[in-house]
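Asks: Sequence first, predicted coordinates after that:
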Amino acid sequence: MFYARKIFSGSLSRNSCRSFCLTRISCSNTKGLILGVFEKAQEDDVLQFTEAGEAFDKSLSGKLRELLSYGPAMKKGKTRVFCGLHQDFPNIAVVGLGKKSSGVCSLELLDEGKENIRTAVSVGCRQLQSLEIPSVEVDPCGDPQSAAEGAVLGLFEYDELKEKKKTAVTVQPFRSTENEAWQKGVMYAEGQNLARRLMETPANLMTPTIFADKIQQKLSSLSGKVQVHIRAKSWIEEQKMGAFLSVAKGSDEAPIFLEIHYNGSNNSNEDPLIFVGKGITFDSGGISLKPSSGMDAMRADMGGAATVCSAILTAAALHIPLNIKGLAPLCENMPNGKANKPGDVVKAKNGKTIQVDNTDAEGRLILADALCYAHTFNPKVIVNAATLTGAMDVALGSAATGVFTNSDWLWTHLQQASIVTGDRVWRMPLFQHYTKQVAESQLADLNNVGKHAKSGGACTAAAFLKEFVTVPHWAHLDIAGVMSNKDEIAHLGKGMSGRPTRTLVELADRLSQDKQIM
């Protein structure tokens, strides 16, 4: 009456299968169920299901536990799929949740229990999707938000431009009354998936204008609390954003300054949190041309803009009681006849002159003007995100987002948020040592690269941005290292990651509850 399939962790033996299996039942086009099981602490321990899994197994008179005992131990992130055991759920994926005692690890700086749930559920969902099962119910595994995040993140696939697409799968919680927590997880994950979709889209289909229009369309359903302003080149010129314009002039695509206002606080006059995101929709490097190998990934150089815009959309959908403004300078960095040349000097909005010795260090130029503009809103907190430097990838790889901040208070909130989301951050230095390297310029007030260009590149970039910040609580998130995912994070498939969207949302939620500053 059932069929057991090997998924990563092994299968039942042929003899044991024969003793139970009378008919092989097709797994296609039927309903699926994902159940969690914890790793045994000792070899002779009794297999321990989650609460939902235990109740389900009792309804089967212990059949599922018996079948699992024939195969190898259920390890973290492994999955076994059974078909035909239950009339309502012909397809059951049992997923390994790791140790039940898993929690916040001070060395790993994440909640391993939550991360194990995300990983297990995502793997289970993908396995059932591969069997073309369109509807799946998910065991909340004791944490409905993390389970929902794992399901929705794990099922994401950018196949919009392909003729053959993977099976669309709908997910919902199994026998759970905690629907609010589940829906919160869905919204967190959908926000990150939006950022992933924006970042994956080819640059010819995601120009500055298209990006702004996409965000406006996404926010249209929230028009009561959200206003979107798409600022054209003439407005940028009026604002005297010379650094931003100097980058944009190298492309035939018109620059856009995208501005989002979310008024979530009951006090409309409350000083806002401001998110600023780098929005280079394609980065060729300009005259300082990048190598052609891997340049296609530079369609995602607007990852900062994608993550902050997606985070604001999510915050608005969750009705987080905080005023948030999002600013995204959008343009391409291309090498036409009008492009910046190494050695050119440009003037930023605050009047500071900048010697552009490397046109591939363009992100800090557009952010400089955006940070200046952010101060006009009298913010208490500014957080900017940018795929800014290859040096950040060298320093931390994809393990964590590098954070440079002038505020211990803001750092604490960021770190706590990242522990919950599993999308880690790591604090980097903002020493005067680095400021001196960008402030000593032959022709201008600042140089857009440090005088020791091959050393401390992420740190000198942050020091450059700091020259355009006066608020006491500012953080620069260099997300270059976490821009894409290969196999490092199990609940994210290969491709653009959308990190750290969920951490930004969680940060906003935490700041809304901390009245010390906000």
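Replies: Thanks, I have it.

Asks: only C-alpha atoms for contact and neighbour calcs from this point on.
Replies: OK.

Asks: Can you identify each of the helices in the stretch 101-250 of the chain by residue range?
Replies: Along the stretch 101-250 of the chain, the segments classed as helices by DSSP state H, counting those that start in this stretch run 112-130, 144-154, 179-200, 208-219, 233-238, 242-248.

Asks: Those helices: which one's closest to Asn266?
Replies: The closest of the helices of the stretch 101-250 of the chain to Asn266 is helix 208-219. By C-alpha to C-alpha, the value is 19.9 Å.

Asks: List the buried residues in that closest one.
Replies: For helix 208-219, the neighbour count (16 or more other C-alpha atoms under 10 Å) marks Pro208, Thr209, Phe211, Ala212, Asp213, Ile215, Gln216, Leu219 as buried.

Asks: For Gly98, give its distance to Ser176.
Replies: 21 Å (C-alpha to C-alpha, to the nearest Å).

Asks: cool, and Arg510?
Replies: 26 Å.

Asks: can you count the residues close to Gly294?
Replies: By the criterion of other C-alpha atoms under 10 Å, Gly294 has 8 neighbours.

Asks: scratch that, Leu60 is what I was asking about
Replies: Neighbours of Leu60 (other C-alpha under 10 Å): 13.

Asks: residue contacts, it?
Replies: By C-alpha atoms under 8 Å, 6 or more residues apart in numbering, the contact set of Leu60 is Leu85, His86.

Asks: Also the one 5 residues further on?
Replies: Shown in contact with Arg65 (C-alpha under 8 Å, 6+ apart): Leu47, Asp57.

Asks: coming back round to it: let me know which of the helices of the stretch 101-250 of the chain is tucked in deepest.
Replies: Mean neighbour count (mean count of other C-alpha atoms under 10 Å) peaks for helix 144-154 among the helices of the stretch 101-250 of the chain, with a mean of 28.

Asks: Report all helices and strands that it contacts.
Replies: Counting contacts by 3 or more C-alpha pairs under 8 Å, 6 or more residues apart in numbering; DSSP states H and E, helix 144-154 packs against helix 112-130, strand 170-173, helix 179-200.

Asks: Distance to Asn323 for these - can I get that in a markdown table?
Replies: Compiled in a markdown table, the helices and strands packed on helix 144-154 are given as follows (distance: least, C-alpha to C-alpha, whole Å):
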| stretch | distance to Asn323 |
| --- | --- |
| helix 112-130 | 29 |
| strand 170-173 | 31 |
| helix 179-200 | 18 |
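
Asks: For Ile34, pull up the helix or strand it's in.
Replies: Using DSSP states H and E, Ile34 sits in strand 31-38.

Asks: Tell me the helices and strands packed up against that strand.
Replies: strand 48-49, helix 51-59, strand 91-96, helix 112-130, strand 135-138.

Asks: what's the offset of the last one from the middle of its chain?
Replies: Spelled out, that is strand 135-138. 24 Å (C-alpha atoms, centre = their mean, to the nearest Å).

Asks: Next: the first one.
Replies: Relative to the mean C-alpha coordinate of its chain, strand 48-49 is positioned 31 Å out (C-alpha atoms, centre = their mean).

Asks: Okay, one more to line up with it:
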Amino acid sequence: MDYHAKSEPLDSLSTPCAVLGFYQKRKLTPSALALDEQLDGLLQKLLKRDDIEGKPGDILALPHLPEGGIERVILVGLGKKEELKPGTYRKALAAAAKALKDANVKQAASFLHEAEVEGRDAAWQIRQFVEILEASLYRFTQMKSETENHKARLAKLVFQTGADAAKAAIAQGQAIANGMNLAKELANLPGNVCTPTYLAEQAEKVGKKQKKLKVKILDESDLDELGMGAFLSVSKGSHEPAKLIVMEYHGAADKDEKPYVLVGKGLTFDAGGISIKPSAAMDEMKYDMCGGAGVIGTLAAVVEMGLPLNVVGLVPASENLPDGKANKPGDIVKSMAGLTIEILNTDAEGRLLLCDVLAYAQRYEPAAVIDVATLTGACVVALGKVVSGLWSNDEALAGAVLQAGEASFDRVWRMPLLDDYQEQLKSNFADLANIGGPDGGSITAACFLSRFAKEYPWAHVDIAGTAWKNGADKGATGRPVPLLTQYLIDRAAESAAAE
């Protein structure tokens, strides 16, 4: 998809399709009103005839206009003008994206950014449309011998604005959408294809595109030498060797500037180990690497945007399967940090990967560390599939992640990280247990990780409810690429403002 920003007079605009907005009670946005005047009130007449009021997502498609350079029009309902919030606007954009696909046009001009969205500017609106449109066009076809026949796809969208910020918004939107699509593509692959080795190879491909990004892969002998006993214990039941994917991006002018470290759980398939999962929906456990896919997608977006930051991506990749060598309930392993862990449930394996990599992250003397993981079903119970869970040991970092979530609409909700919950992780035989019982499972998982992240500002994001959809729309969502990328965009903006 090609996106452009260009301001042209409406009366001389030539386009196969114009996308314009209208509010409830059929109140047209400025350009829609101007076009209606050119057409002698045709838009208003048709809205009244079809009894379309302008609720969020309402669509009126005019397949043919009687005169002028605009061949057809799509009017998109925005709801009440005084109540147009970001979520409502995104709903309208999703409806517009579908209408554009159904219209079977190759080019279109959008005026939707004229709407006044509460707390958002036109640049945000443009970026959101790019991301939503790209998401609507995405199809996973890698594993199909015959792809479905789809109507001709939209190839070009022109945002009718002369604002300089529009070009930056388009570039950001495209980079984020590309990162999300990469994350989706990796996550949607089956576990017999997307193994830890395959995941590492895909990260290396991203590294080959940019000199500023260096990718190295640590194998099991390297992990053993580092003392990552917790990480290594997870892959013992699998024939696929574990890998630690290390992606180092040097975008700051000062190569020694402290990096932001992103850690993503890369469990390419999780059967639960000896504590095996129920068979129903176990196929969805190929999505247990969405955190790792999200980190790889974020680094790809950072590279595409050329952000002036130093960023490190760490993805521990493994499988968790049952066999004679697999972890057993009651086993005790030693982590890189020196703490011993009693494994009471082998299906609580993600934290065993992450704890060693959080210890490894310390060597970078990071400005901040954010880990993202499909870590607990308990987080889905607590928060559903709308927002991701957030825990942090640093107020400034927590605030920045929350702000990034709101700006990107990849939202998070702050959860408690109280010492009281640490009591549930006590073990009679080791320094701590890997589970804290049925109560507050997402919180005790975060408390477990916090033991290994004491030396730097750290945030944990549980994406178990938001990383993929099930049912008829089964597939990866590409989250948390927008959240992580927005966080880094904000840090780059802060750094530029301070200079």
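Replies: Nice, I can see it. Bear in mind that the values here come from a model prediction, so they are computed numbers and not experimental data.

Asks: More neighbours: Gly98 and Ser176 of structure 1, which one.
Replies: The neighbour comparison of Gly98 of structure 1 against Ser176 (other C-alpha under 10 Å) goes to Gly98, with 23 against 15.

Asks: follow-up on the earlier one: give me the contacts around the strand holding Ile34 of structure 1.
Replies: Strand 31-38 of structure 1 is contacted by residues 47-50, 52-53, 74, 76, 88-100, 120-121, 124-125, 128, 133-139, 141, 174 when judged by C-alpha under 8 Å, 6+ apart.

Asks: Apply 6 Å and report the result again.
Replies: 48-50, 53, 89, 91-100, 135-139 (C-alpha atoms under 6 Å, 6 or more residues apart in numbering).

Asks: Return the members of these classed as buried.
Replies: Buried members of these, scored by 16+ other C-alpha under 10 Å, are 49-50, 53, 89, 91-100, 135-139.

Asks: Let's have the helices of the stretch 101-250 of structure 1 in CSV, adding distance to Ala348 of structure 1.
Replies: Converted to CSV, the helices of the stretch 101-250 of structure 1 look like this (distance: least, C-alpha to C-alpha, whole Å):
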stretch, distance to Ala348 of structure 1
helix 112-130, 43
helix 144-154, 39
helix 179-200, 27
helix 208-219, 21
helix 233-238, 11
helix 242-248, 5
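
Asks: now for those, which one comes closest to Glu467 of structure 1?
Replies: The nearest among the helices of the stretch 101-250 of structure 1, by C-alpha to C-alpha, is helix 242-248 at 13.6 Å.

Asks: Next SSE downstream of the closest one?
Replies: Next element after helix 242-248 of structure 1 (DSSP H and E): strand 256-263.

Asks: Where does that next one end up in structure 2?
Replies: Matched against structure 2 by TM-score structural alignment, strand 256-263 of structure 1 falls on residues 243-250.

Asks: Equivalent analysis for stretch 340-350 of structure 1, please.
Replies: With TM-score structural alignment applied, stretch 340-350 of structure 1 matches the range 327-337 in structure 2.

Asks: do stretch 295-309 of structure 1 as well
Replies: The aligned range for stretch 295-309 of structure 1 in structure 2 is 282-296, by TM-score structural alignment.

Asks: Quick check: buried residues in the matching stretch?
Replies: Across stretch 282-296 of structure 2, burial judged by 16+ other C-alpha under 10 Å covers 284-296.

Asks: try stretch 61-69 of structure 1
Replies: Residues Leu64, Arg65, Leu67, Leu68 are the ones in stretch 61-69 of structure 1 that count as buried (16+ other C-alpha under 10 Å).

Asks: what does stretch 305-313 of structure 2 give?
Replies: Met305, Leu307, Pro308, Leu309, Asn310, Val311, Val312, Gly313.

Asks: cool, stretch 154-163 of structure 2 as well?
Replies: Those would be Leu154, Leu157, Val158, Phe159, Gln160, Thr161, for stretch 154-163 of structure 2 by 16+ other C-alpha under 10 Å.

Asks: Quick check: the two most widely separated of those residues?
Replies: Farthest pair in the buried residues of stretch 154-163 of structure 2 (C-alpha to C-alpha) is Leu154 and Thr161. Separation: 19.7 Å.

Asks: Val461 of structure 2: what secondary structure?
Replies: Under DSSP: H, G, I helix; E, B strand; the rest coil, the three-state class of Val461 of structure 2 is strand.

Asks: Could you find the counterpart of it in structure 1?
Replies: The equivalent of Val461 of structure 2 in structure 1 is Leu477 (alignment by TM-score structural alignment).

Asks: same check, this time on Asp419 of structure 2
Replies: Mapped onto structure 1 by TM-score structural alignment, Asp419 of structure 2 lines up with Gln432.

Asks: How many neighbouring residues does its match have?
Replies: 10.

Asks: follow-up on the earlier one: which one of the helices and strands packed on helix 144-154 of structure 1 lies closest to Gly84 of structure 1?
Replies: helix 112-130 (14.0 Å).

Asks: Quick check: Val369 of structure 2 is in a strand.
Replies: Yes: counting by three-state DSSP, one finds Val369 of structure 2 located in a strand.

Asks: How about the match of stretch 340-350 of structure 1, which residues are buried there?
Replies: For stretch 327-337 of structure 2, the neighbour count (16+ other C-alpha under 10 Å) marks Asn327, Lys328, Asp331, Ile332, Val333, Lys334, Ser335, Met336, Ala337 as buried.

Asks: ok, now stretch 507-518 of structure 1?
Replies: Buried, per 16+ other C-alpha under 10 Å, within stretch 507-518 of structure 1: Leu507, Ala508, Asp509, Arg510, Leu511, Ser512, Met518.

Asks: Provide the contact partners of that stretch at residue level.
Replies: With contact meaning C-alpha under 6 Å, 6+ apart, stretch 507-518 of structure 1 is reached by Pro321, Leu322, Leu414, Ala417.

Asks: quick check, nearest of these to Asn15 of structure 1?
Replies: Distance ranking of the contacts of stretch 507-518 of structure 1 against Asn15 of structure 1, using C-alpha to C-alpha, places Ala417 first at 49.7 Å.

Asks: can I get the buried residues of stretch 305-313 of structure 2 in a markdown table with distance to Lys85 of structure 2?
Replies: Shown next, in a markdown table, are the buried residues of stretch 305-313 of structure 2 (distance: C-alpha to C-alpha, whole Å):
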| residue | distance to Lys85 of structure 2 |
| --- | --- |
| Met305 | 28 |
| Leu307 | 29 |
| Pro308 | 31 |
| Leu309 | 32 |
| Asn310 | 34 |
| Val311 | 33 |
| Val312 | 34 |
| Gly313 | 34 |
